[in-house]
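# generate a structure from the sequence data that follows.
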Amino acid sequence: MMIGKIVWLATASLLVYSSTFTPVPDDSAAAWKPVEAALGRSGQLQPGEVYKFALPRRDMKVVKDGVTVAPGLALGSWLAFKRMGSEAMVMGDLVLSEDEIEPVMLKLQQEKIEQTSIHNHLLGESPRVIYMHIEGHGDPVVLARSLAAAIALTKTPAPATTTPGTAPPAIDLNTVQVEQALGYSGKVNGGILQFSIPRAEKITEGEMEIPPAMGVATAINFQPTGQGKAAISGDFVLLAHEVNPVIRALRTHGIEVTAMHNHMLFEQPHLYFMHFWANDDAIKLAHGLRAAVDVTNSQKPQVK
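Prediction:
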């Protein structure tokens, strides 16, 4: 009897040890509800166990080259959370007016959320728009509260409400032909045809892999401007040796390079982000973008 009791106690102790020190992470959408409540917004679960929030700047009325820039083209703030054991990492990009930069930066610094880059994406837009990349580590609910406090210092609007069953607006663009020319499948979001093209190699920071949904995939957006034309914007995610080949490919096809910079600080391999702009025939631009993608180590085309 004594031996049996000892064995039972040892087994019970092992079970307690396992449940205490090797918890099974819960990355379901339901597990992120406290983060949604703290941020005051709903997010969506993305591949790579990333929970992402979109914060489009619908309040901004930005014009470039006669085009009124839609939020989904180049005015989309976003935040992406990923669990790291019992904590989380958050990365994101806040779209800000010039007078919002200083108060937001001060609040984020007070909340121990770091800025990893501050820069333009466009050139010659009116009014001026600045983009602030951020990164934080810790309790995801605490991070969400801190970010909510910083966002409250901006004019970022509350989440839009939609009536159930409402059909999304039609897009004035031949999406099939654009996809065939670019070689990748896109999705229509808020009247914008959007593409996300992951790199082929693994991107890491420390010991953690950074999934494409956390901002390390090439982003390409088409906004219809009438008669088969579209304004395009986004950013190529590049290694150093790819930078100038991509510039040459874009410029050869009449696509303007508007910025190049870092978005992160400690990723491996180190990445450069190249932003672009054009407003021309959508199929022609898709062919030009395909030429640029082809000189990068991106995942292979999906559409033939």
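
# can we go C-alpha only for contacts and neighbour counts from here?
Will do.

# for M89, give me its contacts.
Contacts for M89 (C-alpha atoms under 8 Å, 6 or more residues apart in numbering) come out as F81, K82, R83, E135, G136, H137, G138, P140.

# and Y131, helix, strand or coil?
strand (DSSP: H, G, I helix; E, B strand; the rest coil).

# so how far is S97 from it?
Computed as C-alpha to C-alpha, to the nearest Å, the Y131 to S97 distance reads 9 Å.

# ok, M208 next?
M208 is 32 Å from S97, by C-alpha to C-alpha.

# which one's more surrounded, the two?
S97 (15 against 12; other C-alpha atoms under 10 Å).

# do you know how far that one is from Q194?
Distance, S97 to Q194, using C-alpha to C-alpha: 24 Å.

# what does H133 give?
The value you get for H133 to Q194, if C-alpha to C-alpha is used, is 20 Å.

# same question, A80
Remark: distance between A80 and Q194 (C-alpha to C-alpha) = 18 Å.

# kindly report the same for R251.
21 Å.

# again with E267
25 Å.

# show me what contacts Q115?
M105, L108, M132, H133, I134, E135.

# now swap in I247 and tell me
If you count contacts by C-alpha under 8 Å, 6+ apart, then I247 has V257, A292 around it.

# looks to me like it is in a strand.
No. Using three-state DSSP, the assignment for I247 is helix, not a strand.

# that older thread, more neighbours: which of E267 and Q194?
Q194 (21 against 15).

# for that one, list the residues it contacts.
Applying C-alpha under 8 Å, 6+ apart, we find Q194 in contact with G186, K187, V188, A219, I220, N221, F222.

# quick check: it is in a helix.
No. With three-state DSSP as the criterion, Q194 is strand rather than part of a helix.

# and it, how far is that from I220?
Counting by C-alpha to C-alpha, the gap from Q194 to I220 is 6 Å.

# take the contacts of M89 and keep only those in strands.
F81, K82, R83, E135, G136, H137, G138 (DSSP state E).

# tell me the contacts of A292?
P245, V246, I247, A249, L250.

# can you show me the helices along the protein?
2-21, 33-39, 71-74, 101-110, 140-151, 175-182, 243-252, 282-293 (DSSP state H).

# and of these, who's closest to K229?
Ranking the helices of the chain by proximity to K229 (C-alpha to C-alpha) places helix 282-293 first, at 4.9 Å.

# pull out the buried residues from that closest one.
A282, I283, K284, L285, A286, H287, G288, L289, R290, A291, A292, V293 (16 or more other C-alpha atoms under 10 Å).

# now do the contacts for A181.
A181 sits in contact with I283, A286, H287, R290, where contact means C-alpha under 8 Å, 6+ apart.

# ok, the residues you listed vs G4, which is closest?
For those, the nearest to G4 is R290 (69.6 Å; C-alpha to C-alpha).

# now the closest one: closest residue in space that isn't a chain neighbour?
L182 (4.9 Å; C-alpha to C-alpha, 6 or more residues apart in numbering).

# ok, the one you found touching K284?
No. Assessed by C-alpha atoms under 8 Å, L182 is found out of contact with K284, at 9.7 Å.

# to check against the first, give me the structure of this:
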Amino acid sequence: MNTLRQSHVLALLISSLLGSVAYAQEPSQHAGTLDTARIEQLTGAKGKLDTAENVFKVTVPRSDLAVSVAGVKMTAATGFTSWAAFTPAGDHTMVMGDMVLQENQINPVMSTALENGIEVTALHNHFLWDTPKVMFMHIGGSGEAESLATAVGKVFAKIKETSSAKTPAKPKSFDVVKTSLDPKPLETIIGSPIEKTGEVYKVTIGRTTQMDGHTIGKTMGVNTWAVFAGSNDKAIVEGDFAVLESELQGVLKVLRGAGIAITTIHNHMVGESPRILFLHYWGEGNANDLAKAFKAALDTQSKT
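Prediction:
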């Protein structure tokens, strides 16, 4: 083989090798494709595909709500639209979304999400001075696309089902100043000391995390607490759970399973490690039953 031919063959070989390396290093633009028509069918909502991000987002405007904020009449386009976005993620699909809810819808919709494999990641307000009061429940999940879309469809259906429902009638009110319950059985159930605070009874369970190289704990606000008031038969419990991210779904499921209402899920700090989330709750019923629900939620944390 003459020198010219050898050089030509060598150049072709190098070019082929470089091409193979470049191909191997080039990232896939789309990890997978979405059956957008099927997602629309299962969610019962219309969507739009963002081809640049390979994300299909379905939306449900809350046009059934007549909301005013600080006296300003709002529309669905001003931030009152429920949505869920789907995207391929390796060998599975990821979903994230935000549900627009009135107060009486929050817990039925949350239970529907949790019972169908959708995670609830935050619950808070987006506005002040809104009438009627509107809260926003953020969701997430990963798995098989059809299962996720089916679950989201059930969430949307529950929102529609409860959109015209009246707020459930509350039991006859009582004055917490006249609390008469016996704290001893509650202390036995929970397994932690209960202190009298004013006329009510409170239990506080500390946790720790790190901020700026320092340990912060119970007295700095990293704690789970519950206040019990009323009588043994007709009581309320309200408080705050401090949870790791990995513990949130388990605590939510136990509390909702016991009929405890979740009122807020959010962070109290930034930059801490491990990250601590806080969920606020409210329950009504027999004092011992409320204590058992609180304890059961605590127990899920020790198992996580």
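
# any idea what the TM-score is?
With the length set by TM-score structural alignment, normalised by the length of the first structure, the two chains reach a TM-score of 0.42; 138 aligned residues with a C-alpha RMSD of 2.7 Å.

# so what's the residue count around T209 of the second structure?
Using other C-alpha under 10 Å: T209 of the second structure sits among 17 other residues.

# quick one: it from T263 of the second structure, how far?
According to C-alpha to C-alpha, T209 of the second structure stands 24 Å off from T263 of the second structure.

# likewise for Y201 of the second structure?
21 Å.

# between those two, tell me which one has more neighbours.
Using other C-alpha under 10 Å as the criterion, Y201 of the second structure and T263 rank with Y201 on top: 21 against 18.

# got the contact list for that one?
Neighbours of Y201 of the second structure in contact, by C-alpha under 8 Å, 6+ apart: P183, I194, E195, V227, F228, A229.

# again, but for V120 of the second structure
Neighbouring residues of V120 of the second structure by C-alpha under 8 Å, 6+ apart: M110, A113, L114, M137, H138, I139, G140, Q249.

# find the helix or strand that the last one is a member of.
If I follow you right, that is Q249 of the second structure. helix 248-257 (DSSP states H and E).

# show me what counts as buried in that helix.
Counting neighbours by 16+ other C-alpha under 10 Å, helix 248-257 of the second structure gives L248, Q249, G250, V251, L252, K253, V254, L255, R256 as buried.

# got a list of contacts for the very next helix or strand once past that helix?
Sequence order places strand 261-267 as the next helix or strand after helix 248-257 of the second structure, per DSSP H and E. Residues outside strand 261-267 of the second structure that contact it (C-alpha under 8 Å, 6+ apart) are 106-107, 121-124, 252, 255-256, 276-283.

# at 7 Å instead, please
N107, A122, L123, H124, I276, L277, F278, L279, H280, Y281, W282, G283 (C-alpha atoms under 7 Å, 6 or more residues apart in numbering).

# mind putting those in TSV, secondary structure included?
Shown next, in TSV, are those (three-state DSSP):
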residue	secondary structure
N107	helix
A122	strand
L123	strand
H124	strand
I276	strand
L277	strand
F278	strand
L279	strand
H280	strand
Y281	strand
W282	strand
G283	strand
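
# which of the residues you listed count as buried?
Buried, going by 16+ other C-alpha under 10 Å: N107, A122, L123, I276, L277, F278, L279, H280, Y281, W282, G283, out of the contacts of strand 261-267 of the second structure.

# for the residue nearest to K52 of the first structure when sequence neighbours are not counted, what are its contacts?
The shortest distance from K52 of the first structure to any non-neighbouring residue, by C-alpha to C-alpha, 6+ apart, is to A80 (4.2 Å). By C-alpha under 7 Å, 6+ apart, the contact set of A80 of the first structure is V50, Y51, K52, F53, V90, M91, G92, M214.

# looking at those, which are in strands?
Short answer: the contacts of A80 of the first structure in strands (DSSP E) are V50, Y51, K52, F53, V90, M91, G92.

# surely the second one meets F81?
It refers to Y51 of the first structure. Yes. Judged on C-alpha atoms under 7 Å, Y51 of the first structure makes contact with F81 at a distance of 5.1 Å.

# and these two? Which one has more around it.
Between Y51 of the first structure and F81, F81 has the larger neighbour count (other C-alpha under 10 Å), namely 28 against 25.

# ok, that one - contacts?
With C-alpha under 7 Å, 6+ apart, F81 of the first structure has these contacts: V50, Y51, K52, A88, M89, V90, M91.

# could you give the number of residues near the residue nearest to it when sequence neighbours are not counted?
In space, and not counting its chain neighbours, F81 of the first structure is closest to V90: 4.4 Å by C-alpha to C-alpha, 6+ apart. V90 of the first structure is flanked by 24 other residues according to other C-alpha under 10 Å.

# also T68 of the first structure?
Applying other C-alpha under 10 Å, we find 17 residues neighbouring T68 of the first structure.

# how far away is it from L79 of the first structure?
24 Å.

# in a markdown table, list the buried residues of helix 248-257 of the second structure along with distance to S82 of the second structure.
A markdown table is the format used below for these (distance: C-alpha to C-alpha, whole Å):
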| residue | distance to S82 of the second structure |
| --- | --- |
| L248 | 22 |
| Q249 | 21 |
| G250 | 25 |
| V251 | 25 |
| L252 | 21 |
| K253 | 22 |
| V254 | 26 |
| L255 | 25 |
| R256 | 22 |
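
# now for the contacts of A181 of the first structure, which pair is the farthest apart?
I283 and R290 (10.5 Å).

# any idea which of the buried ones among the contacts of strand 261-267 of the second structure is closest to P61 of the second structure?
L123 (18.6 Å).

# got the contact list for that closest one?
Listed by C-alpha under 7 Å, 6+ apart, the contact set of L123 of the second structure reads M135, F136, M137, H138, T264, I265, H266.

# swap in 10 Å and give it another go.
By C-alpha atoms under 10 Å, 6 or more residues apart in numbering, the contact set of L123 of the second structure is 98-99, 101, 106, 110, 135-139, 262-266, 279-280.

# any idea how far it is from V72 of the second structure?
24 Å.

# so the helix holding Q249 of the second structure versus strand 261-267, what angle?
When axes from the mean of the first three to the mean of the last three C-alpha atoms, to 10 degrees is applied, the directions of helix 248-257 of the second structure and strand 261-267 differ by 160 degrees.

# for the nearest residue to A74 of the first structure once chain neighbours are set aside, the count of nearby residues, please.
Distances taken as C-alpha to C-alpha, 6+ apart place S233 nearest to A74 of the first structure, at 6.5 Å, with adjacent residues excluded. Neighbour count for S233 of the first structure, taken as other C-alpha under 10 Å: 26.

# got the contact list for S233 of the first structure?
Residues near S233 of the first structure by C-alpha under 10 Å, 6+ apart: 69, 72-74, 121-122, 194, 219-223, 255-258, 275-279.
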